[in-house]
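*Asks:* Fold the stuff below for me.
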Amino acid sequence: MMKMDVLTLFPEMFDGVLGHSILKRAAEHNAVEYNIVNFRTYADNKHQTVDDYPYGGGAGMVLKPQPIFDAVADLQKKSTSSPRVILLCPQGEKYTQRKAEELSQEEHLIFVCGHYEGYDERIREHVVTDEISIGDFVLTGGELGAMVVIDSIVRLLPGVLGKEESHQSDSYSTGLLEHPHYTRPADFRGMKVPDVLTSGNHRLIDEWRMKESLRRTELRRPDLFDHMELSAEQKKWLEEIKKEHEEH
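*Replies:* Presented below is the predicted three-dimensional model:
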């Protein structure tokens, strides 16, 4: 079972997300254990302040090192493994499916969510193992980013989605965007499902899905090909797709 600790000043924000749908079922089935910690309780002053003015001046407040150092140390003492400590931060590496797959192999993760102008640099240098950004934009705190990362990891844990292949064909899991999906009716107001999907020929269906994944990736995210090794057959199909679009 994976253990996930979240250090936050707003633990109630996680109630709705972790208490519903797949994330809730994952905990009920003992695939993951969530522990949401208000790190204000670790502050070493009577007012439980966790922030202070930045040295050198400037706008905003900075998260003090002491509460985070002590909270992480306490959680590490209770751990049976060496947990990864993840800081949600716009300066971190851009989050990807590959990173989600990497983190899903860990036994214990600790997420640190800040809410001020920044973190005391000593937190980054001496506590954190990973810094993650979910995109090139700024949020009011790390909580929403942590929720996104947690959701993407938990769904990869064994047994959570029921069928292993449920996530293996997701967008980005193969390196490509996912192919289109259809369901009944086969003819909806004159808009028909591609014939190949109702043919029963699984070889042709798999080929169609791969071609459509290539097509969608070429149209929407061609940059993804920079990080992929395509097979000879995939390269051939991709060239055909490019020619089709040039002709139209």
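*Asks:* switch to C-alpha atoms for all contacts and neighbour counts from now on
*Replies:* Noted.
*Asks:* Counting by contacts, list what the longest helix seen in the chain packs against.
*Replies:* Ranked by residue count under DSSP state H, the longest helix found in the chain is helix 202-220. For helix 202-220, the packing partners by 3 or more Cα pairs under 8 Å, 6 or more residues apart in numbering; DSSP states H and E come out as helix 232-247.
*Asks:* Next, the angle from the helix it packs on to helix 202-220.
*Replies:* Interaxial angle of helix 232-247 relative to helix 202-220 (axes from the mean of the first three to the mean of the last three Cα atoms, to 10 degrees): 50 degrees.
*Asks:* So which residues make contact with helix 232-247?
*Replies:* 211, 214-215 (Cα atoms under 8 Å, 6 or more residues apart in numbering).
*Asks:* State the distance from D5 to R122.
*Replies:* D5 sits 20 Å away from R122, taking Cα to Cα, to the nearest Å as the criterion.
*Asks:* Beyond the strand or helix carrying A100, next helix or strand please.
*Replies:* Per DSSP states H and E, A100 falls inside helix 97-103. Per DSSP H and E, the first helix or strand lying C-terminal to helix 97-103 is strand 108-112.
*Asks:* Remind me what that following strand packs against, helices and strands.
*Replies:* Looks like strand 108-112 contacts strand 2-8, strand 84-94 (3+ Cα pairs under 8 Å, 6+ apart).
*Asks:* one more, for comparison:
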Amino acid sequence: MSSFIELLGLFLLLMLPFLYETNHIFRYYFKFLIYYGIVSFNSIVLIPAFLTRPCDVRNLLWASTWCHRVTALIGLRWELRGKEHLAKDQACIIVANHQSSLDVLGMFNIWHVMNKCTVVAKRELFYAWPFGLAAWLAGLIFIDRVRGEKARETLNEVNRRIKKQRIKLWVFPEGTRRNTGDMHPFKKGAFHMAIEEQIPILPVVFSSYCTFLDDKKKILNAGRIVITTLPPVSTKA
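*Replies:* Here you go, the predicted model:
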């Protein structure tokens, strides 16, 4: 019986390269499995280190150092333009388009440029452990989008802190991720935050994923993404 299991395991192992090269659906799920698997594994490894300075946004630099390596494994290349705007040591609200969970991988690749940066995320992500716990210990801001008043209170408190500590706050104003190539309506919260504390808004644009990613057809090929940081927009009266 054990010999049969070993032969079956060997057969499946030998089939992996064939399936990867010939079946785009298998390749799609396999790449995302690698992506999520490595991020989850790194979360487990890094949680003890994060506990030494809990909820400190600098922990995200450690996470990015480990997790950005996924890029090469799944065949993506990221190019950053306008680095000088992103590297400036100042508090700002970063607003970026949201196409896929791959956006997070792009952020991991530029976190060393942003330095002190955190992200506004929906509360449901906190319960996706171990990633959710590691993200909370790394200083991510989780908001309850259903309870609007509670979300506003959380963001107001965060707003004062990021200005005082010169932290960049990354927001996806479209809310739900959409890989359609079109711009969708913005939620107003990020802009209210920037105006209230007179913090500049920093637009960041990810080039379209449509050339290599199709979630409906389950396609994820090799691709190149350009991340463009535009000049900051002042909100001072």
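*Asks:* TM-score of the superposition?
*Replies:* Their TM-score after superposition, calculated using TM-score structural alignment, normalised by the length of the second structure, is reported as 0.26; 105 aligned residues with a Cα RMSD of 6.2 Å.
*Asks:* ok, back up a step: out of the helices and strands packed on strand 108-112 of the first structure, deepest packed?
*Replies:* Most buried of those by mean neighbour count (mean count of other Cα atoms under 10 Å) is strand 2-8; its value is a mean of 21.
*Asks:* Buried ones in the next helix or strand after that strand, by neighbour count?
*Replies:* With elements assigned by DSSP H and E, the helix or strand that comes after strand 2-8 of the first structure is helix 15-18. Across helix 15-18 of the first structure, burial judged by 16 or more other Cα atoms under 10 Å covers 17-18.
*Asks:* L8 of the second structure - how many residues pack around it?
*Replies:* 12 (other Cα atoms under 10 Å).
*Asks:* cool, the one 3 residues further on as well?
*Replies:* When neighbours are defined as other Cα under 10 Å, F11 of the second structure has 11 of them.
*Asks:* Check whether V39 of the second structure really touches T71, as I assumed.
*Replies:* No - counting by Cα atoms under 8 Å, V39 of the second structure stays clear of T71, with 11.5 Å between them.
*Asks:* When the two are compared, which one has more neighbours?
*Replies:* Each of V39 of the second structure and T71 has its neighbours counted (other Cα under 10 Å); V39 has more, 21 against 18.
*Asks:* tell me which residues in the helix holding A100 of the first structure are buried?
*Replies:* Those would be 97, 100-101, 103, for helix 97-103 of the first structure by 16+ other Cα under 10 Å.
*Asks:* Would you mind listing the two of those residues that lie farthest apart?
*Replies:* Q97 and L103 (9.9 Å; Cα to Cα).
*Asks:* what about Q234 of the first structure, distance to E212 of the first structure?
*Replies:* 11 Å.
*Asks:* which one of the two has more residues nearby?
*Replies:* For Q234 of the first structure versus E212, neighbours defined as other Cα under 10 Å are more numerous around E212 (20 against 15).
*Asks:* For the more buried one, give its distance to F188 of the first structure.
*Replies:* 21 Å.
*Asks:* try R220 of the first structure
*Replies:* R220 of the first structure is 26 Å from F188 of the first structure, by Cα to Cα.
*Asks:* try E165 of the first structure
*Replies:* 28 Å.
*Asks:* if we compare the helices and strands packed on strand 108-112 of the first structure, which one ends up closest to D206 of the first structure?
*Replies:* Of these, nearest to D206 of the first structure by Cα to Cα is strand 84-94, at 31.1 Å.
*Asks:* what angle do that closest one and strand 108-112 make?
*Replies:* 60 degrees.
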